[in-house]
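Q: sequence isn't available, so here's the structure alone:
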């Protein structure tokens, strides 16, 4: 039954390393479920680490014409056999009740919709800290208006999304979550599934991540790119014209977003300079099409035109 929260699921997790998230999910899957860990090659550390656990390792092979994550996710989805599919990532803390919550919420999702959420960025790097407030405001908005899909949490029912077409397109792109959103009739963005996602807050790591996110928006949501430019411009203009009004207002909105999401970090105080930096990074992302991601370098020239580059950029 579509609304049965006890129905078995296939959990697909692309990763080369066995992380705490893998152990969390291995402990949460039931006997009728599948837990598929998709990696690049047989020598990846996760292959040996998964032995004796509830996880089944799927070896995807080296990516060609797509990102390694999309390649691994495609291989995992091809192997999955259950009618309910749950895709997630290995780089954030899920919590003991994560899979149970996904099951319960997926049972309530309207036909043809995808269940997802959004991540709250958490960084110890100086550049990353500046970007946390604008990210939190975006997440709170996404949750409020059911407007976001995040690769860390994507759940849907087979037959309501064309899985074969999705898998085929994954193998020629670098954006898994926004691509799924294009194939769904609607999105359900759950507040209870919001998680803090640790990110590299260094300049190089931030630049690569912003190029990837900006290119994805440019190819799949150009209107969203315009919105992401207008808000920082408004903050900058307001700060210059009326700083004693704009600065407290923007900082207060960021603080409210943190409170709504249950985030306890002081970085909401960096909201105004963070929006200025976000605008600069958006411009950088529009001007660049190369980025690094989990040890590989890519050139992403259009939605279905991805080149896996050598370390020297060739």
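A: Thanks, I have the structure now. Keep in mind the model is a prediction, meaning the values are calculated, not measured. Numbers count the residues shown, from 1 in each chain.
Q: please count neighbours and contacts with C-alpha atoms only from this point.
A: Fine.
Q: helix, strand or coil for residue 201?
A: coil (DSSP: H, G, I helix; E, B strand; the rest coil).
Q: count of residues packed around it?
A: 22 (other C-alpha atoms under 10 Å).
Q: just list the residues touching it, thanks.
A: 123, 124, 125, 126, 127, 128, 129 (C-alpha atoms under 8 Å, 6 or more residues apart in numbering).
Q: so the third one makes contact with residue 204?
A: By that I understand residue 125. No: counting by C-alpha atoms under 8 Å, residue 125 stays clear of residue 204, with 10.9 Å between them.
Q: neighbour count: the two, which is higher?
A: When residue 125 and residue 204 are compared for neighbours, residue 125 comes out ahead with 15 against 12, by other C-alpha under 10 Å.
Q: do you know how far the closest residue to that one other than its chain neighbours is from residue 284?
A: Nearest residue to residue 125 in three dimensions, chain neighbours excluded: residue 201, at 3.8 Å (C-alpha to C-alpha, 6 or more residues apart in numbering). Residue 201 sits 16 Å away from residue 284, taking C-alpha to C-alpha, to the nearest Å as the criterion.
Q: before we move on, what about residue 219?
A: Distance of residue 219 to residue 284, computed by C-alpha to C-alpha: 16 Å.
Q: what about the closest residue to residue 210 other than its chain neighbours, neighbour count?
A: Spatially, and ignoring its direct neighbours in sequence, residue 210 is nearest to residue 285 (5.9 Å; C-alpha to C-alpha, 6+ apart). Close neighbours of residue 285, defined as other C-alpha under 10 Å, add up to 22.
Q: what's in contact with the stretch of helix or strand residue 206 belongs to?
A: For residue 206, the host element (DSSP states H and E) is helix 203-220. Outside helix 203-220, the residues within contact range by C-alpha under 8 Å, 6+ apart are 127-128, 174-175, 178-179, 182, 200, 224-225, 281-282, 284-286, 288-293, 300, 302-303.
Q: dropping in the other structure now:
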């Protein structure tokens, strides 16, 4: 096993679960795993962590998301030059950390590629919000080029366009850690071998909250003009269903294959297209949503409000 530079891995989490154990197992001798929770009452805070892992308490977020707040605390405590941000909502193999860091050494800031997949109501929008998004990130096409996904991204302090202290301060003012980090790195290399299925909840409330959150992150930060494209495409699909429906199915089957997935959800591409106006208008008009047990408000001002704290 070849040597690599020591790495600080930041994992916002409330409990010691399979992901924490997998990351701890992949640490090298000088690496550190920082498990960042909200409160000393969270289960992970009292867990007997293995060598190389330690728990940090970030406190409740104020003016930012819980995850951004946790990453700010982790950045302040991290000891090494090489940094990795990740999430606890997908499992990984023993070589995951080595592969990601190796990509960062070769290409500069490097990110795994998320593929948001699920059942229930999510199936209707998965072709667009899951498969197509993953493909565009992988190919570096359009506004999602150079996306730094907070679920699996590596960079060094020197690669940031700001200093760590300033980044930590900014994290405490934002909803999306991914969006902020993307803005603070000069470019991001998508690791094509690390397309990562992330299972998301499929109940109606969870799907609505996710779509509103995704939509408002883009709309509030970048403007809403891009959403007009979705409306036009949906209008064309509604006007010419017998042409567009089979065409979309023929297109999305290879899209799924390109991101390494064989899923019948590709058949929902046309129904999902017809739902795009609803998702666009919903994200435009609705300002509140649930995320990881908290309820947030994200108005046009861009100021994050925590409407309701998580229970427990």
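A: Received, thanks. No experiment lies behind these values; they were computed from the predicted model shown.
Q: please state their TM-score.
A: The TM-score (TM-score structural alignment, normalised by the length of structure 2) is 0.90; 302 aligned residues with a C-alpha RMSD of 2.0 Å.
Q: hang on, the earlier thing: what's the residue nearest to residue 210 of structure 1 aligned with over in structure 2?
A: Taking TM-score structural alignment, residue 285 of structure 1 has residue 283 as its aligned residue in structure 2.
Q: name the SS class of that match, please.
A: helix.
Q: cool, residue 185 of structure 2 as well?
A: coil.
Q: over to the one 10 residues further on?
A: The assignment at residue 195 of structure 2 comes out as strand when based on three-state DSSP.
Q: that one reaches residue 112, doesn't it?
A: Yes: Residue 195 of structure 2 is within contact range of residue 112, at 6.0 Å (criterion: C-alpha under 8 Å).
Q: between those two, point out the one with more neighbours.
A: Taking neighbours as other C-alpha under 10 Å, residue 195 of structure 2 and residue 112 compare with residue 112 leading, 29 against 21.
Q: quick check: that one touching residue 192?
A: Yes: at 7.3 Å, residue 112 of structure 2 counts as touching residue 192 under the criterion of C-alpha under 8 Å.
Q: which residues touch the residue nearest to residue 159 of structure 1 when sequence neighbours are not counted?
A: In this structure, residue 159 of structure 1 finds its nearest non-sequential neighbour in residue 83, 7.9 Å apart by C-alpha to C-alpha, 6+ apart. Residue 83 of structure 1 sits next to 8, 9, 10, 157, 158, 159 when contact means C-alpha under 8 Å, 6+ apart.
Q: how about the secondary structure of the fourth one?
A: Assigned with three-state DSSP, residue 157 of structure 1 falls in the strand class.
Q: before we move on, back to that, how much space between the residue nearest to residue 125 of structure 1 and residue 118 of structure 1?
A: Residue 201 of structure 1 is 18 Å from residue 118 of structure 1, by C-alpha to C-alpha.
Q: ditto for residue 274 of structure 1
A: Note on residue 274 of structure 1: its distance to residue 118 of structure 1, by C-alpha to C-alpha, is 19 Å.
Q: now do residue 262 of structure 1
A: Distance from residue 262 of structure 1 to residue 118 of structure 1, by C-alpha to C-alpha: 13 Å.
Q: out of these two, which sits in the busier spot?
A: Taking other C-alpha under 10 Å, residue 262 of structure 1 and residue 118 do not tie; residue 118 has more neighbours (29 against 14).
Q: residue contacts, the corresponding residue of structure 2 for the more buried one?
A: Aligned counterpart of residue 118 of structure 1 in structure 2: residue 113 (TM-score structural alignment). Taking C-alpha under 8 Å, 6+ apart, we find residue 113 of structure 2 in contact with 134, 137, 138, 149, 152, 190, 191, 192, 194, 195, 196.
Q: can you tell me the SS state at residue 113 of structure 2?
A: Classification of residue 113 of structure 2 by three-state DSSP places it in strand.
Q: the one 4 residues further on now?
A: Under the three-state scheme (three-state DSSP), the conformation of residue 117 of structure 2 reads as strand.
Q: before we move on, back to that, save the contacts of residue 113 of structure 2 as CSV, and put in distance to residue 76 of structure 2 too.
A: Below are these laid out as CSV (distance: C-alpha to C-alpha, whole Å):
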residue, distance to residue 76 of structure 2
134, 31
137, 29
138, 31
149, 20
152, 19
190, 26
191, 27
192, 30
194, 28
195, 29
196, 28
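Q: which among these gets closest to residue 244 of structure 2?
A: Of all those, residue 244 of structure 2 sits closest to residue 134, with 21.9 Å by C-alpha to C-alpha.
Q: distance check, that closest one against residue 223 of structure 2.
A: 22 Å.
Q: more neighbours, these two?
A: Taking neighbours as other C-alpha under 10 Å, residue 134 of structure 2 and residue 223 compare with residue 134 leading, 27 against 12.
Q: and the more buried one, what pairs with it in structure 1?
A: Using TM-score structural alignment as the criterion, the counterpart of residue 134 of structure 2 in structure 1 is residue 139.
Q: tell me the contacts of that match?
A: If you count contacts by C-alpha under 8 Å, 6+ apart, residue 139 of structure 1 has them with 118, 119, 120.
Q: any idea which element residue 23 of structure 2 lies in?
A: Residue 23 of structure 2 belongs to helix 18-25 when elements are defined using DSSP H and E.
Q: next one: residue 78 of structure 1
A: Using DSSP H and E, residue 78 of structure 1 falls in helix 68-79.
Q: what's the mean gap between that helix and the aligned bit of structure 2?
A: Taking mean C-alpha distance after the TM-score superposition for structure 1, the mean distance separating helix 68-79 of structure 1 from the aligned residues in structure 2 is 0.7 Å.
Q: ranges for the strands of the stretch 201-312 of structure 2?
A: Using DSSP state E, counting those that start in this stretch, the strands of the stretch 201-312 of structure 2 run over residues 288-291, 294-297, 305-308.
Q: would you turn the ones you listed into JSON lines with distance to residue 129 of structure 2 and mean neighbour count?
A: Formatted as JSON lines, those follow (distance: least, C-alpha to C-alpha, whole Å; neighbours: other C-alpha atoms under 10 Å):
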{"stretch": "strand 288-291", "distance to residue 129 of structure 2": "17", "mean neighbour count": "19"}
{"stretch": "strand 294-297", "distance to residue 129 of structure 2": "21", "mean neighbour count": "18"}
{"stretch": "strand 305-308", "distance to residue 129 of structure 2": "25", "mean neighbour count": "16"}
